[in-house]
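K.L.:
Just a sequence and a predicted model for now, questions to come.
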Amino acid sequence: MKYAVYLVVFLWMGLVQAADPLPSWNEGNIKKEIISFVNDVTKENGSRFVKPEDRIATFDNDGTLWSEVPTIELEFTKFRMKEILAANPALKKQEPYKSLLAKAAGADVKLTQKQILDIVAKTHSGMSEEEFGKQVREFFKEARHPKLHVPYTQAVYQPMLELLAYLRENNFQIFISSGGEIAFMRQVVPEIYGIPTQNIIGSFFVDKTEEKNGRLQVMRTAQLGLLNDKGGKPVGIVRHIGKRPIISVGNERNGGDIEHLRFSSESSLPNFQIMVNHDDAEREAAYSEKDNASLNAAKKFGFKVLSMKNDWKQIFPVADKIAQQKQNDHK
């Protein structure tokens, strides 16, 4: 009898050891390379061993961890703009609102980066950090992804959730490094990814302290402190972490993660970078850059290119719900 028990325990241990850490990933080179890299840097006395305190991993958010079609923070910006215009309709005749409304109505209007930043500044400032956080939480209560028909908090990539968990199990410190606004992300990122607020790096507006009703408040101004995109990402990482990450993951769309991944690739420690290619129009979205800058950079600097179409079995945790919704839409 005891031998039977030993056999069961042995088989169970074998199953645990053989458990796939990335079950939503197709068997292919990139999955094998991720697992091989993690094994190498966590193997004590190995030639590529990296101490836990140096196992830093940075992930972009929009288009890397959750869907950016549409860009979720842009949807929040529209939500806030409607509130502002409802409270003060005269603003509709002023820039940048006038151009944005014209574009929304179908006019061939091209917004400059300055106009876009002005709109974000106006919708994200003029209140305390506590008030802003409340507005973000209110937005997420009701907002739904237009294609998936689920809350935006569920428009996350299942394979990336698995990768985060796998790295966490191997004593990696995980940080978000996104172009998104830091206070916006702090309201939902900890709940979705299990990443604490202090590990979130993003764009931010300059704050100032004021006393209101006998209580100190940190107030948001419209002055941009850091645009955590492109060349701003290494700056944000150094200021926040103080060292180069050994794993960095980003995506192609506007070249925003080239410097992010390159900064990691030039670490003196063993390192690994992934550039996500959005090439799955059916399950998520397909888009590319006119100049192909991100994928060209991947080739030049040795980043791994992840094909959503070929490397992922499943994209969203709510895949079954999405399939059911498609069936209902066709009826």
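P.N.:
Great, that's in hand. Since the model is a prediction, treat every value here as computed from it, not as a measurement.
K.L.:
can we go C-alpha only for contacts and neighbour counts from here?
P.N.:
OK.
K.L.:
Mind jotting down where the helices sit in the protein?
P.N.:
Secondary structure of the chain (DSSP state H): helices at 2-18, 29-42, 72-87, 97-104, 113-124, 129-142, 158-169, 182-186, 189-193, 232-240, 258-265, 293-301, 308-311, 319-330.
K.L.:
isn't Pro96 right up against Val120?
P.N.:
No. Pro96 is beyond contact range of Val120, at 10.3 Å (criterion: CA atoms under 8 Å).
K.L.:
separation between Glu33 and Pro317?
P.N.:
Here Glu33 is placed at a distance of 24 Å from Pro317 (CA to CA, to the nearest Å).
K.L.:
Just want to know which of these two has more residues nearby.
P.N.:
More crowded of Glu33 and Pro317, by other CA atoms under 10 Å: Pro317, with 16 against 13.
K.L.:
The more buried one contacts Tyr157, doesn't it?
P.N.:
Yes. Taking CA under 8 Å as the definition, Pro317 is a contact partner of Tyr157 at 6.9 Å.
K.L.:
Which residue, neighbours along the chain excluded, lies closest to the residue nearest the centre of the chain?
P.N.:
Centroid check for the chain by CA atoms, centre = their mean gives Asn61 as the closest residue, at 0.9 Å. Using CA to CA, 6 or more residues apart in numbering and skipping the chain neighbours, the partner closest in space to Asn61 is Ser178 (5.5 Å).
K.L.:
count of neighbours near that neighbour?
P.N.:
29.
K.L.:
got a list of what it touches?
P.N.:
Contact analysis of Ser178 by CA atoms under 8 Å, 6 or more residues apart in numbering lists Phe59, Asp60, Asn61, Asp62, Ile201, Gly202, Ser203, Asn228, Asp229, Lys233.
K.L.:
How many residues are close by the fourth one?
P.N.:
Burial of Asp62, expressed as a neighbour count using other CA under 10 Å, amounts to 21.
K.L.:
just to revisit the earlier point, so which of the contacts of Ser178 comes closest to Ser288?
P.N.:
Of all these, Ser288 sits closest to Asp62, with 14.7 Å by CA to CA.
K.L.:
Tell me if I'm right that the closest one and Leu74 touch.
P.N.:
No. Contact criterion CA under 8 Å: Asp62 and Leu74 do not qualify, at 10.8 Å.
K.L.:
Kindly provide the distance from Thr123 to Gln135.
P.N.:
Counting by CA to CA - Thr123 and Gln135 are separated by 11 Å.
K.L.:
Lys93 too?
P.N.:
Counting by CA to CA, the gap from Lys93 to Gln135 is 25 Å.
K.L.:
another structure for you, compare them:
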Amino acid sequence: MRRSVRAFDACLACLAIAVILLITATCSPVSAQDVLPSWNDTSAKTRITDFVRATTTEGGEAYVAPENRIAVFDNDGTLWSEQPYYIQLGFVLDRVKALAPQHPEWKTKEPFKSVLDGDLKGIAKAGERGMVELMMATHAGMTSDEFTKIATDWFATSKHPRTGKLFTEMTYLPMRELLDYLRANGFRTYIVSGGGIEFMRPVTQQLYGIPPEQVVGSTIATEYELVGDVPVLKRLPKIDFVDDGPGKPVGINKFIGLKPIFAAGNSDGDYEMLRWTTSGKGSSFGLLVHHTDAAREYAYDRESAFGKLDKALDEAEGRNWLVVDMKKDWKKIFAFEQ
């Protein structure tokens, strides 16, 4: 009997030890090596984790209250691929082809003719004016709900011309991990992109965990109408706001209402956003994604038609912005990599 009691007591002791170990493991802080697993252990990763640790440690000189931990991210080239052309441009090209039977005049009218002929150089020659014309022809003349469905359906089937993967699979895994890491440390994450706001909103929650109301982007004019007795928002063929370059700080102030302490981009179109974010007193962080990996993705910067990175790259060191070298700093770029 005594032997049985001793055995029972021994079992209880083992169980208690196991519970204590489990609780200790659960409550232990996450080490820097456990976060951002798709990042190599370079100085880039260390700078990010050091900043987050400093701004979230109460009592520290760099501490930032949770309500002020705002992080903003460009989308094209920062969160998802922008080569060989912007994903939204791919949507425009497909929309022109889908609508072409209703517009026989497009066969001879530029820039529509170049789109139908698959002539990217011809499209580029049309310049900003031509792009606006394409956008208005493919993005306006419908309700917001109708446009959302069109964009959602397109994302469900449309694939990247080089990888053959869905465009929704062309997101950068290390940047998605960074979004998760910041949110786990009390940051609110926003997209601030030159892309169309209603083009991005249908997929940002699924791709990045960013809800539609935390997306800032370019907009076309919209007005309230009654169709029969049903209220709708009608999209008009008129530019309302361009959220690029100097428009990004304006958009942040207009739609978010707080100055960020963390900003990430990849091109000169993000220059003003990074400058504004990292100006003044207090803790702040600027990050540039530098596309240096031609094998796993693309290598481009100063001469690129999409995502040109020139001025911001020249000034990054002097402004203490982190330049993330995709080839050196990232173990994986896309989740589908073997």
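P.N.:
Right, received. Where do you want to start? Note that this is a predicted model, so its numbers are computed, not measured.
K.L.:
hmm, back to that, more neighbours, Thr123 and Gln135 of structure 1?
P.N.:
The neighbour count for Thr123 of structure 1 versus Gln135, taken as other CA under 10 Å, is higher for Thr123 (21 against 17).
K.L.:
roughly how far apart are that one and Leu224 of structure 1?
P.N.:
For Thr123 of structure 1 relative to Leu224 of structure 1 (CA to CA), the value is 13 Å.
K.L.:
burial measure for the alignment partner in structure 1 of Val289 of structure 2, as a count.
P.N.:
Superposed on structure 1 with TM-score structural alignment, Val289 of structure 2 falls opposite Val276. For Val276 of structure 1, the count of nearby residues is 22 (other CA under 10 Å).
K.L.:
what's the counterpart of the residue nearest to Asn61 of structure 1 in structure 2?
P.N.:
By TM-score structural alignment, Ser178 of structure 1 lines up with Ser193.
K.L.:
One more: Ala57 of structure 1?
P.N.:
Counting by TM-score structural alignment, Ala57 of structure 1 lines up with Ala71 in structure 2.
K.L.:
So that match sits against Arg188, correct?
P.N.:
Yes. Contact between Ala71 of structure 2 and Arg188 holds when scored by CA under 8 Å: they sit 6.1 Å apart.
K.L.:
Of the two, which one has the most company?
P.N.:
More crowded of Ala71 of structure 2 and Arg188, by other CA under 10 Å: Ala71, with 24 against 19.
K.L.:
and that one, how far is that from Thr278 of structure 2?
P.N.:
For Ala71 of structure 2, the distance to Thr278 of structure 2 - CA to CA - is 12 Å.
K.L.:
which residues are in contact with both of those two?
P.N.:
With CA under 8 Å, 6+ apart, Ala71 of structure 2 and Thr278 have common neighbours Ile261, Phe262.
K.L.:
tally of neighbours for Gly255 of structure 1?
P.N.:
Quick note: Gly255 of structure 1 (other CA under 10 Å) scores 19 neighbours.
K.L.:
One more: Lys2 of structure 1?
P.N.:
When neighbours are counted by other CA under 10 Å, Lys2 of structure 1 comes out with 7.
K.L.:
again, but for Tyr208 of structure 2
P.N.:
The burial count for Tyr208 of structure 2: 20, using other CA under 10 Å.
K.L.:
Kindly report the same for Ile256 of structure 2.
P.N.:
18.
K.L.:
Could you check which residue of structure 1 pairs with it?
P.N.:
In structure 1, Ile256 of structure 2 lands on Ile241 (TM-score structural alignment).
K.L.:
Can you tell me how far that match is from Ala57 of structure 1?
P.N.:
Distance, Ile241 of structure 1 to Ala57 of structure 1, by CA to CA: 11 Å.
K.L.:
do the same with Tyr152 of structure 1
P.N.:
Tyr152 of structure 1 is 24 Å from Ala57 of structure 1, by CA to CA.
K.L.:
swap in Ser24 of structure 1?
P.N.:
Taken as CA to CA, the span from Ser24 of structure 1 to Ala57 of structure 1 is 20 Å.
K.L.:
How about Arg220 of structure 1?
P.N.:
Per CA to CA, Arg220 of structure 1 is found 29 Å from Ala57 of structure 1.
K.L.:
quick one: what's aligned to Ala221 of structure 2 in structure 1?
P.N.:
That one, Ala221 of structure 2, aligns with Val206 by TM-score structural alignment.
K.L.:
what do you get for Gln88 of structure 2?
P.N.:
Gln88 of structure 2 maps onto Glu73 in structure 1, by TM-score structural alignment.
K.L.:
go on, Leu36 of structure 2?
P.N.:
Aligned partner of Leu36 of structure 2 by TM-score structural alignment: Leu22.
K.L.:
what residues are up against its match?
P.N.:
Neighbouring residues of Leu22 of structure 1 by CA under 8 Å, 6+ apart: Lys31, Pro159, Glu162, Leu163, Tyr166.
K.L.:
Most neighbours among the residues you listed, which one is it?
P.N.:
In the contacts of Leu22 of structure 1, the most neighbours by other CA under 10 Å go to Pro159, 24 neighbours.
K.L.:
Surely that one is in contact with Ile315?
P.N.:
Yes. Pro159 of structure 1 is in contact with Ile315 according to CA under 8 Å; the separation is 6.6 Å.
K.L.:
what's the overlap in contacts for these two?
P.N.:
With CA under 8 Å, 6+ apart, Pro159 of structure 1 and Ile315 have common neighbours Ser24.
K.L.:
what's near enough to touch Phe37 of structure 1?
P.N.:
Counted by CA under 8 Å, 6+ apart, Phe37 of structure 1 has contacts Phe272.
K.L.:
what's around Val19 of structure 2, how many residues?
P.N.:
12.
K.L.:
Equivalent analysis for Ile34 of structure 1, please.
P.N.:
Ile34 of structure 1: 19 neighbours (other CA under 10 Å).
K.L.:
Show me what it aligns to in structure 2.
P.N.:
Using TM-score structural alignment, Ile34 of structure 1 lines up with Ile48 in structure 2.
K.L.:
Kindly report the same for Val305 of structure 1.
P.N.:
So, by TM-score structural alignment, Val305 of structure 1 is matched to Val323.
K.L.:
How about Val156 of structure 1?
P.N.:
Superposed on structure 2 with TM-score structural alignment, Val156 of structure 1 falls opposite Thr171.
K.L.:
Much appreciated, bye for now.
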